[in-house]
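# Quick check, what structure comes out for this input:
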Amino acid sequence: MTAVHESVLDAIGGTPLFRLSRLGAGLAAPVYAKAEFLGIGGSVKDRAALSMVLAAERDGLLKPGGTIVEATSGNTGIGLAIIGAQRGYRVIVGVGDKASPEKSDILRAYGAEVVLAPTVLPLEDPAHLFNVIRRLAEEIPGAWFANQYDNPANPDAHLRTTGPEIWEQTAGRVTHFVAGVGTGGTITGTAEYLKEVSGGTVTVIGADPESSTYGGGDGSPYFVESIGHFLHPATVEDRQPEAYRTDAPDAFERVPDRESLLTARRLAREEGILAGPSSGTAVAAALRVARRLGPDDLVVVLLPDSGRSYLSKVHSDAWMRQWGFLEESEGAGGLRPLLDGAGPLVAVDAYTTVGEAARALRGAPGGIAPAVQPRTARPYGVSAMEVVGSVSREVLAAALADGTAEPDDPLGALLGPALPTVGVGQSAEEARGALGAGHPGVLVLVDGRAAGVLPRSSLGDG
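Purely as a prediction, here's the structure:
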């Protein structure tokens, strides 16, 4: 019999499991997906949002008619907006400027006020999203800052609901649980329950973007929203969320962005499950885990949110090509042959000297290069989000020749605007269109990272 509820809040949780029969074909161990995208707000964050609000009400931190304030990649804010609508709270949600636009549209549809602010900044920067939202919470009378990253009611929601549901749905047969780590609340609370009820036999795997620091990456930007840990190179003091217990995952599977995004698209096209990119990360990790297991094992992977929030991103062929995640191109051939013939990427530290930049540019195709934020190590290359400008050999040579600049001067004053970017799967015609009249070349992206520069002369005249 179909359940009947007095309000949408009573329907939070209780999501089904689906076996991934096509993506898991040929694997001895079955893989089941916990479909959190079927929640009222479209994500696993409904659970944490309700748990945090109820705890704040109980503790007297959130009064009737008060204001809920939160910083989020979108999903927690949506959960809070739904609860605010039901319980009569004003809701102000800070969303990172790199989050999908659909999330802001959904938040506004629920009546939330949306504040956009950057997150690809040092944590100490006053303009960082978290600092903007903290100031708002301090300035607004009667405001309560939900603070999902450090709120114990976040993991407690999963200790009380998600873990028990998985154990009951699998009749205690689950042997491996796979989930992404964002605030850490989902994996921490669920892991605690499953390990305790199983006597420690359930293995918990964190699914992490390859460059995220949780799994051992360099902290450089990545393209999967809502999970992982970005670390700006200028951040003075990094910190882990208090909602995350580092002993919750027994191991990590680190998944490149392309594998995550393509797996999310496969979920829709092969399993009929329209889920977001972090679900792609989790499923890619779960399939890796399952390949190492046998028929007595059972893998449960948590799918955090709906793909409806990412129709303009991972589920858009144009967006995927634009950022270099799809190689195929409509019409004329893609840029791969030109890129392969252009020589290795030369990138220049935006904070170096004029003389050092001039030396670096000697091997740059066309004498132009992207200027990037400094980072001590770049095992995954230069993220497109770290490019802050461009450097021209011609401009530097002229400045040195006429005495406008000396070799030991900072490069900053001679930086040009960032080169336009195109994905490796786009056509030469599209690259020429991106050039316009004023740019000397384009920066070609592969998997969201700078792979090379194509000077104007290499693109032909169309």
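# Every contact and neighbour count from this point should use C-alpha atoms.
Will do.
# I'd like to check what contacts stretch 293-308. Which residues are they?
28-38, 42-45, 75, 102, 166, 173-180, 274-279, 282-283, 286, 290, 315 (CA atoms under 8 Å, 6 or more residues apart in numbering).
# let's see 7 Å
Stretch 293-308 is contacted from outside by 28-37, 42-44, 173-179, 274-276, 278-279, 282-283, 286, 290, using CA atoms under 7 Å, 6 or more residues apart in numbering.
# got the end-to-end distance for it?
One end of stretch 293-308 sits 32 Å from the other (CA to CA, to the nearest Å).
# For it, buried residues please.
293, 297-307 (16 or more other CA atoms under 10 Å).
# and for comparison, fold this next one:
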Amino acid sequence: MWYNNILETIGHTPLVKLNKIVKDIPATVLAKIETTNPGNSIKDRMALKMIEDAERSGKLKPGGTIIEGTSGNTGMGLAIAAVIKGYKCIFTSTDKQSKEKFDALRAFGAEVIVCPTNVDPEDPRSYYSVSSRLEREVPNSWKPDQYDNLSNTEAHYESTGPEIWEQTEGKITHLIAGVGTGGTISGIAKYLKEKNPAIQILGIDTYGSVFKKYKETGEFDKNEVYPYITEGIGEDFLPANVNFDLIDYFEKVSDKDAALMTREIARKEGIFAGNSTGSAIAGLLQMKERFKKGDVVVVIFPDHGTRYLGKMYNDDWLRDRGFLKEEKLTARDIIRKKESREIVTIDIEKTVLEAINTIKLLNISQIPVTQAGMVIGKITESDILNALLENPSLKSHPVKDITTASFPFVDANASIDKISAMINNDNIAVLVEHDGEIAIITQYDIINAISA
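Take a look at the predicted model:
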């Protein structure tokens, strides 16, 4: 058997049992893996549905241009369909989305316009407003408007919902899905609740989005809106596709918890999923008291981890945002691992000969120089050798005559990377103020700490 084109492979995605990451949940937890769609996301379903409905209604004409505001996944679904059906694509998106998403859209021949995130939807610079303006300006164009186009919801009512019902043999008790445009959760919920009104529909929201408060109070609170990092869920307005009557409860998940959980899914379940999946599983764990033995919980895994390689799967990106705990050794750790923490110093008025004897006796290569108990410089074996080669009589001179600039001080929390970068041929150690005392760290101390 073969398919006539790639669009025929959309849907019929697998349902996979989760194990390690949900070990504290008494229920059976199943992941609906939407990454097996050709565009690696659940948005392929509604993208094709919106296009086909627009073709039937005459809104989308042959050779036309599809213009849409998208976080990337809907754009991918539209772009794939456009390749097969012969349309052009122009997409607007926000600067918080991952570069990988934009590169993927361009790979299918789409034009991508990046707009600022931190503006109101009504602002002419927003990706909503720019896409609407382009629709007016570009001849023979059509804007799917995934937020308010109810073909979005209908796609999941016709396909995703029935698949889940059949795959669980009607045993599903809870559905968990991130809420962005609202089409996925609302379409699935409509179908499932028609089959069994007792099924609980749990939406995942993010801090900075209006959904949870609106559901609980009926109030659209602008004060709830602020920039957030999590991709694919949450909004600062109310899309027509979000059917609040079908969603029983919203759980908010922080950017940090979503990002870290995204990585945990790959490491514990072997599933390379995207950022909104991390939000969904973090939300599931936050809501664990809702589930009991015998329940069957289905969690939507909307897209693939390759879209987030430069973000949630990048240690430096996480560290820059304070999401990843710094696990590297610090100056404090190195000092604790030193065989001897006592620092040897020499007063500036002592003689060079006394410095030589100290170096020989203690088998060290450098000594910080002090004045009135304060470190004001240093002398090293090289300093002494060079000085004596020029003038052997310097042995009887005070140390101050050959003292050079002090070793640099670093904070006790300085990372091993920073310390290593500061130690070189011209600067063979650093000083650290630790527990009210001065300590010295050499290259040998770093090696000893790493190998300990």
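# Need the TM-score between these chains.
Here the TM-score for the pair of chains, by TM-score structural alignment, normalised by the length of the second structure, is 0.70; 331 aligned residues with a CA RMSD of 2.1 Å.
# returning to what we had before: tell me which of the contacts of stretch 293-308 of the first structure fall in helices.
If you go by DSSP state H, the contacts of stretch 293-308 of the first structure have 278-279, 282-283, 286, 290 in helices.
# Now do the helices in the stretch 101-250 of the second structure.
For the stretch 101-250 of the second structure, applying DSSP state H, counting those that start in this stretch gives helices covering 127-137, 151-155, 161-167, 183-195, 211-217.
# got the ones you listed as TSV, with mean neighbour count and distance to residue 65 of the second structure columns?
TSV is the format used below for the helices of the stretch 101-250 of the second structure (neighbours: other CA atoms under 10 Å; distance: least, CA to CA, whole Å):
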stretch	mean neighbour count	distance to residue 65 of the second structure
helix 127-137	19	9
helix 151-155	26	19
helix 161-167	18	30
helix 183-195	23	23
helix 211-217	18	32
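# and the ones you listed as JSON lines, adding distance to residue 361 of the second structure?
As requested, the helices of the stretch 101-250 of the second structure are arranged in JSON lines below (distance: least, CA to CA, whole Å):
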{"stretch": "helix 127-137", "distance to residue 361 of the second structure": "72"}
{"stretch": "helix 151-155", "distance to residue 361 of the second structure": "81"}
{"stretch": "helix 161-167", "distance to residue 361 of the second structure": "78"}
{"stretch": "helix 183-195", "distance to residue 361 of the second structure": "76"}
{"stretch": "helix 211-217", "distance to residue 361 of the second structure": "71"}
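# So for residue 419 of the second structure, which of these sits nearest?
Evaluated over the helices of the stretch 101-250 of the second structure, closeness to residue 419 of the second structure peaks at helix 127-137, with 44.4 Å, by CA to CA.
# Onto which residues of the first structure does the closest one map?
Using TM-score structural alignment, helix 127-137 of the second structure lines up with residues 129-139 of the first structure.
# what's the mean deviation for that stretch versus the second structure?
When the second structure is superposed, stretch 129-139 of the first structure averages 0.9 Å from its matched positions, counting by mean CA distance after the TM-score superposition for the first structure.
# distance between that stretch and the chain's centre?
22 Å (CA atoms, centre = their mean, to the nearest Å).
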